[in-house]
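Undergrad: Provide a 3D model corresponding to the input given below.
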Amino acid sequence: MTTQTTQTQSAPARANAVGVARSRVEGVEKVTGAARYAGEIPFADLAHGWLVLSTIARGRVRAIDEEAVRALPGVLAVLHHKNAPRVRDDVIGGLGRPDPIVEVFQDDRVPHAGWPVALVVAETSEQAREAAESLVVEYEEEPHDVSFGADRPGTYTPEEGEAAKGDLEAELAASHVVLDASYTTPEQHHGAMEPHAVTVRWEGGRLEVFDSNQGSKWVADDLANLFSLDLSAVRVRSEHVGGAFGSKGLRAHHVAAVMAATELQRPVRVVLTRRQVFATTGYRSPTAQRVRLGADPDGRLRAFAHEHHNLTSTMREFVENGASYGRSMYEATAHHTAHRVLPVDVATPTWMRAPGEAPGSFAVESALDELAERLGMDPIALRVRNEPTVGPVSGLPFSSRNLLGCFEEGARRFGWAGRDPRPRTRREGRWLLGTGTAASTFPSGVAPTTAAVTAEADGTYTVRVTAADVGTGARTALTLIAADALEVAPERVRVRIADSDFGPAWVAGGSMGTRSWGWAVQAAARDLRERLPLAPGDIPAEGITARTDTTELIARLSAKERYSYGAQFAEVAVDVASGEVRVRRLLGVFAAGKIINPLTARSQFTGGMTWGLSMALHEEAVRDAATGGHVNADFAGYHVAANADVPDLQAEWIDDPDPDDPVGIKGIGEIGIVGTAAAIANAVWHATGVRHRDLPIRPDRVLLGEARREETGPHA
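TA: As a prediction, this is how the structure comes out:
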């Protein structure tokens, strides 16, 4: 008995936490409703603000009839350009200049439809909405232009918008097969489950903000600079976020709420409607892309050219970096990629899940499939033939690259070897069946972050880092990373996040969040472990804290190309009589570094793939040229994939740690969407024999393609 007791006490306290599937640490709070979101924080004396958006696309505000609205029940204030506080117009934050929409109520100009022109504040949300919808605004309207296309006058090349090596035209002329094709993707929106919301209190000379965002320190610093406050005078918390995908940074509703809270000297909440979200929080620009490929008979690429067009606002340049996708993917003797931008009278686009890579991969991976068809090659074999050993344009070594391993494992799981490459050969009743594949990649970045870990007197540990869990499971992943670094069970670790008072940290964006935060947390935890006294009882009541800043650690990283990779496989069924496309199977296999929590990681991969399906078949924001506004700014008109759209969805991964990262993470939040739309489009071609180069692949487009095929033959 004594021997058994001794063995038990000397055994390890826990197994490794990283790599073991774990439910979210805040899961019970969320499913029981205990988790408070930005629009639910209780405050006494809370007032409610409601934005009024412009109904014209360009012009000036001539008059605002605020007196009638001020007389309505409960109305406390009407803020607009004639009475609102002044803000700075020269703020450059941690992620560059904020969207100019944050310079709200500063003058009478209206640069696009949906521009905020007033905020009505009342005792209740219902009173604020009724008053806002009653507010009469008169405009001096000017001619506007919201149309977009690849050949529009005014298109320009942004700074550092091109990358090239070799003589493109000479290599195209020397190629055995040349493909020259154009592709388009429409305007797309983030559609987070939780609409944007903020609750603001100004008290004791300090601004306290409860927000739904992707980086509390980022928002806090931008607000401080915008209102000329000391950085320490602003605290932003965003503990629970119901989705973000790139849209939840500093926006007009933040600034309007701060203005109201400081003017009224009481807490103010602003929650956007779904239509207001569409109008004011950014979107993915539509794109027009041209891909030119030239190849030898064996499939070796002599020429690779990708020209990518997007629109931006007249207020600020935003580049959807779709042409960057091919710069790291395929070797070619001549390699030319370029971005082109067209300013028009619309809101400024912003980052949206896999910005650049999502639309860029659709064009490039579709073009490669077309080239494989013309060469009579298997699409995977064509990609293997052009696998680079170093960066095709940069010449830099890869930190690690296992794209071919993804294709090998994916082909095995999907049953690719038994595929008949001929299109329109499989039929099941009224359905034509087809399969397709595409590659995916996304940069693996890391940014400086601070973190603190405290050993508490009760034997637990508290981690503090200004991370943001936007639904990815980051809080749980950080718990596991800290537990392993401290060599304790995860149950003894409490992770506190999303509080700007915890110090600078990278945002939840660019698939860099968990890698950046995890590196800082691990370093602080290891430092703390070395400083702990031998006897747990010697820890003082205030605890022992170790802090770290990874700026110097990251600066030592060698110059390499760092990416996650994946292979996407799709099987579709197409009814050419109705135009309906059904995705029957989706499989993604990824090489994305060390997987911290398999449970939430699989959710991230499959969530991205579902979004890729939605991009391929459904999502399309439509603007009315006459008004400049959206005609489908709600979930009735803006269609997204639903549960029934994907009956069989699988995500797997292969071993692929980053040797330069002590945590081994590469990033997984965005790669799932990359390549998925192309794999589905390639499968639709295989099913029907018709190429679809314009997204989404709507039923009417399928029917038109079928009609053209019947008129001109199968090779049209």
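Undergrad: from here on, contacts and neighbour counts on C-alpha atoms
TA: Fine.
Undergrad: just the strands in the stretch 201-350 of the chain please.
TA: Listed in chain order, the strands of the stretch 201-350 of the chain (DSSP state E, counting those that start in this stretch) span 206-211, 234-237, 268-271, 287-295, 301-313, 334-344.
Undergrad: For the fourth one, which helices and strands make contact with it?
TA: In this structure, strand 287-295 makes packing contacts with helix 168-173, strand 177-185, strand 301-313, helix 357-375, judged by 3 or more Cα pairs under 8 Å, 6 or more residues apart in numbering; DSSP states H and E.
Undergrad: can you pull the buried residues of the first one?
TA: I take that to be helix 168-173. Of all the residues in helix 168-173, those buried under the rule 16 or more other Cα atoms under 10 Å are L168, E171, L172.
Undergrad: run this one through as well so I can compare:
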Amino acid sequence: MTQTFRMDKPQPRLLDETRQGVIGTSMDRPDGPLKVSGQATYTADALPEGCVHGMLVRATVTRGHLRDIDRDSIADIPGLLAVVRDPRFLRNPAQGMAGEAPDQPGDRIDYHGQPVALVVAETFEAARDGALRLKLRFDSVAAEVDPDHATEVEPQDPTESGDWNAAWSGAAHQVDVVYTTPCHASAAMEPHAAVAEWQGDRLILRGALQMLRFNRKELADAVGIPPEQVQILAPYVGGGFGSKLGIGTEAVAAALAARELGRPVRVVMARQTVFDAVLRRTETRQHLQLAADAEGKLLALGHDDRVSNLPGEEFAEPVSSASQFLYGARATRFRQDMVRVHRVGAGSVRAPGEAVGVIAIEAAMDELADALGMCPVELRLRNLPDQHPVTGQPFSARALADCLREGAKSFGWSDRQAPGARQEGDWLIGMGMASAARPNMLVKSAARVRLSAEGAVVETDMTDIGTGTYAVLTQVAAEMLGLPPGQVTVKLGDTDLPGASGSGGSFGASSSGSAVFLAAKKIRDRLAAKLGCAPEDLSLQDGLARGANLEAPINDLLAGEVLVEEAEIKGGKTAESHFSAGFGAHFCEVAVHRWTGEVRVRRMHGTFAMGRVLNEKTARSQAVGGMIWGVGSALHEDMSHDPRTGHVVTRDLANYHIASHADIPRDMQAVFLEERDDFANPLQSKGVGELGISGAGGAVLNAIHNACGVRIRDIPATPDRVIAALEAAGR
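TA: Predicted coordinates for the structure are as follows:
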């Protein structure tokens, strides 16, 4: 039986002593050649024999009940097999999956575009046409879709410390502002897809999913079978950003239809369905209050926010998460109001909380620096707390001050001029900066490692959603076992393998990597015994084992034996005693056109400290990708809804604007500072996937102000808003 390792104390830095020299390098992805040549099989690519096609049918009312489906309306379509109406895949926010009886909560419509049925046909085209033509009858009732005017508001109890009134009233400088952000869509490159096949009473699902250990239980519950009768396969996932954390309608619908028909069923969401029916990031209204003394020390810090979700849903965007530990103040106040509206449900989108909350707090800090006449970098340096201001925990490792100083130096921050002072023709040039922060987590994860004369095999149901899991786990195993990376094979995305943390929350690489580390460490201990040395004296490099003045090829020690070890890790006392987070600093230069309001990002620099870097190349890709998303959030992204129905208007990538190549400068740099976090995990690593987006948009907004002297508080900073702000300021 596998023993579970708990993180109850700081860990020794074994990876600083190993000699293979693989960990931390910019090793290419082992799966890269398959992906660029089109040979990597994503969910919708691998079709079992006899597979048929399903297309989701969506509600055309905002709120009410599905009364009837007119199956005869599409009976003339050649190859039509079935119209599946099962309340188990109708979203029921209040009660989860509903019962089977009609007119029960499972038949309830909670938002426009909600999937209500599945048309299955021999061909994709027939299924698509059937879904478009199928006639539905609804009983519709009034719905509230506008969060600004909704009547159902649930206030949460505020988190407070210190004497707010005294701190606020006694300040030399105050900032009291409101920032708003719109809804965001994940819109991963690979649409949501599932291929379901039954083999007797066993369900095999190929799915575009992020967290298989959890998804297996969700799917089993939805279709009414034990989890051990479900196998999920997801060797390659084309992005997720939180939208594929849980089982979706496409997976449940495919599974139920496949069981009903006795044939494999493939369901792929159209891009418009992804926007209509997949969890969005909520819009936010954020009230920032900052007060400081004449020297720039924060006396009061308040960050209140309003978010929305469907009635009954528990998720609430943690908007002020980073604001609660980035800076210290004598008095703090954080409060959230939840508004209930009938829009598609809100959930996790890349860096939930930080992606939108840090934009606002960092823009407000810039406003305070402006009021003080102080350098924005210096203001932040003066207000770094010695411990978590809310919990009182010491930081496990925090290099934010180093990121601010090193980033400013590398970027050339000292060349920054007063707002509006730098011009190049009709372009106004400005610089802005912002801090970055993202809490670090360790999630229970297991892995199995096999070592034989042929090399090592790593097995875990961990997923690779484009972040580089195949590469990172290869490097961990190769480093620990003294093997070239080419002798390590990583098998992922199969729930028959040991259950991993899954990909999400920036915890995937560290959690699953720690499980691989611990399993490989057990093998190292067995090799040390075979060599005749203490485990701490063992050195493995290029297939050779050395220790206690002894040396032998690893294969000789194996003598034909296959060493197999499995390990599981979970959080422990270190998560209670210390607060672990990644930190960084963004610096940005923009050009603002004085007549059109167009904003161009000319260069951007991010300096990050997130523990040990496991793969330089994949980490940089994640950091730069986050920074690009931050630019898009600041300048482009706006998931708009019809004010009458709540229906998503910007339903595809033609209308939902994201940053393109022309919007991103070539000079986009991500630099990593040397850091180890002994309280985080045995690898001393922390997540980077969401740290890069945190604060990036704030740096862009602050650069716009430095360029032209106006503040854009309703995000994104589109040309019309920039022009309106310039006109209002008489510029």
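Undergrad: Could you dump the helices and strands packed on strand 287-295 of structure 1 into TSV and include distance to Y139 of structure 1?
TA: TSV is the format used below for those (distance: least, Cα to Cα, whole Å):
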stretch	distance to Y139 of structure 1
helix 168-173	51
strand 177-185	33
strand 301-313	20
helix 357-375	37
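Undergrad: With respect to E571 of structure 1, which of the ones you listed lies nearest?
TA: helix 357-375 (15.0 Å; Cα to Cα).
Undergrad: ok, the aligned partner of G611 of structure 2 in structure 1 - how many residues close by?
TA: Structural alignment (TM-score structural alignment) places G611 of structure 2 against G593 in structure 1. Residues contacting G593 of structure 1 under the criterion other Cα atoms under 10 Å number 25.
Undergrad: Can you name the residues that contact G593 of structure 1?
TA: Residues in contact with G593 of structure 1, defined by Cα atoms under 8 Å, 6 or more residues apart in numbering, are S564, D655, D656, P657, D658, G664, I665, K666, G667.
Undergrad: if you set the cut-off to 6 Å instead, what comes out?
TA: Contact analysis of G593 of structure 1 by Cα atoms under 6 Å, 6 or more residues apart in numbering lists D656, P657, D658, G664, I665, K666.
Undergrad: Tell me the buried residues in stretch 520-530 of structure 1?
TA: A520, V521, Q522, A523, A524, A525, R526, D527, L528.
Undergrad: Ok, stretch 407-424 of structure 2 next?
TA: Neighbour counts over stretch 407-424 of structure 2 (16+ other Cα under 10 Å) mark G407, A408, F411, W413, R416, P419, G420, R422, Q423 as buried.
Undergrad: Alignment lookup: G459 of structure 1 to structure 2.
TA: When structure 2 is aligned by TM-score structural alignment, G459 of structure 1 is paired with E454.
Undergrad: and what of E29 of structure 1?
TA: By TM-score structural alignment, E29 of structure 1 lines up with L34 in structure 2.
Undergrad: residues near the nearest residue to that match once chain neighbours are set aside, how many?
TA: Spatial nearest neighbour of L34 of structure 2, chain neighbours left out: A40 (5.0 Å); criterion: Cα to Cα, 6 or more residues apart in numbering. By the measure other Cα under 10 Å, the count of residues near A40 of structure 2 is 17.
Undergrad: roughly how far apart are A40 of structure 2 and P191 of structure 2?
TA: Note on A40 of structure 2: its distance to P191 of structure 2, by Cα to Cα, to the nearest Å, is 16 Å.
Undergrad: Same check on R271 of structure 2?
TA: Distance of R271 of structure 2 to P191 of structure 2, given as Cα to Cα: 7 Å.
Undergrad: more neighbours, the two?
TA: P191 (22 against 17).
Undergrad: which one is that one nearest to, not counting chain neighbours?
TA: Leaving aside its sequence neighbours, P191 of structure 2 sits nearest to M269 (Cα to Cα, 6+ apart; 6.0 Å).
Undergrad: Equivalent analysis for A725 of structure 2, please.
TA: Using Cα to Cα, 6+ apart, the closest residue to A725 of structure 2 is V710 (6.2 Å).
Undergrad: so which of the strands of the stretch 201-350 of structure 1 gets nearest Q4 of structure 1?
TA: Taking Cα to Cα, strand 234-237 is the member of the strands of the stretch 201-350 of structure 1 nearest to Q4 of structure 1, at 49.0 Å.
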